[in-house]
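> Kindly generate the corresponding structure for this input.
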Amino acid sequence: MQQGIHPEYRPVVFRDKTGGLTFLTRSTATSGRTVEWADGRSYPVVDVETSSASHPFYTGKARLLDTAGRVELYRRRYGG
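Down below sits the predicted model:
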């Protein structure tokens, strides 16, 4: 790896704005805001719109499309 061309890789807190989930991980993401974590240290915080706490697929609130009904509608309308 070349020196001096890569962004700093450091601990960052990601916070889901809708789900309320916060987690500490390592990232190159930057932020001007900080938050105090449970260990008493201050980390940069990045707000995200969707995480596993609020995404419909992971929460079980995903809508299923009725593809069979759409196929039947097509067949009734256009024959076949």
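> all contacts plus neighbour counts: C-alpha atoms, from now on.
OK.
> tell me which element Tyr43 is part of?
Here Tyr43 sits within strand 42-48, counting by DSSP states H and E.
> so what secondary structure elements neighbour the helix or strand following that strand?
Later in the chain than strand 42-48, the nearest helix or strand by DSSP H and E is helix 56-59. Helix 56-59 sits against no helix or strand, with contacts defined as 3 or more C-alpha pairs under 8 Å, 6 or more residues apart in numbering; DSSP states H and E.
> for comparison, sequence B:
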Amino acid sequence: MKPGIHPRYEPVVFRDKVADFAILTRSTATSDKTIDWEDGTTYPVIDVEISSASHPFSTGQARVLDTAGRVERFERRYGPREAR
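Below you'll find the model as predicted:
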């Protein structure tokens, strides 16, 4: 890699306050806020609105879409498809 043109790739904590979930990973994202991690080291922290701990798909609370109802509604509105 060419020196001096790439962003710094350092450890950072991503925190989902709603789900009380945090993960330590490496990223080029930075923040002025910091957090003391379990290992006693201070890392920058980035607060996120949604994570795997709070996303409906990951938690099993996802709604199943009624695609058959959508197709029927479309056909009522615009007519059935013609045979090819």
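> quick one: contacts of the strand holding Tyr43 of structure 1?
Outside strand 42-48 of structure 1, the residues within contact range by C-alpha atoms under 8 Å, 6 or more residues apart in numbering are 11-17, 29-37.
> rerun that using 7 Å as the cut-off
11-17, 31-36 (C-alpha atoms under 7 Å, 6 or more residues apart in numbering).
> Return the subset of those lying in strands.
Filtering these for membership in strands, criterion DSSP state E, returns Pro11, Val12, Val13, Phe14, Arg15, Asp16, Thr34, Val35, Glu36.
> And the last one, how far from Thr22 of structure 1?
Computed with C-alpha to C-alpha, to the nearest Å, the distance linking Glu36 of structure 1 and Thr22 of structure 1 is 12 Å.
> Compare the two (neighbour count), which wins?
Using other C-alpha atoms under 10 Å as the criterion, Glu36 of structure 1 and Thr22 rank with Thr22 on top: 18 against 12.
> Which residues are in contact with that one?
By C-alpha under 7 Å, 6+ apart, the contact set of Thr22 of structure 1 is Val13, Phe14, Arg15, Asp16.
> roughly how far apart are Gln3 of structure 1 and Pro11 of structure 1?
20 Å.
> Looking at the two, which has the bigger crowd around it?
Shown here are Gln3 of structure 1 and Pro11; by other C-alpha under 10 Å, Pro11 has more neighbours (16 against 5).
> Please identify which pair of the contacts of strand 42-48 of structure 1 lies farthest apart.
Maximum pairwise distance in the contacts of strand 42-48 of structure 1, criterion C-alpha to C-alpha, is 19.2 Å, between Pro11 and Lys17.
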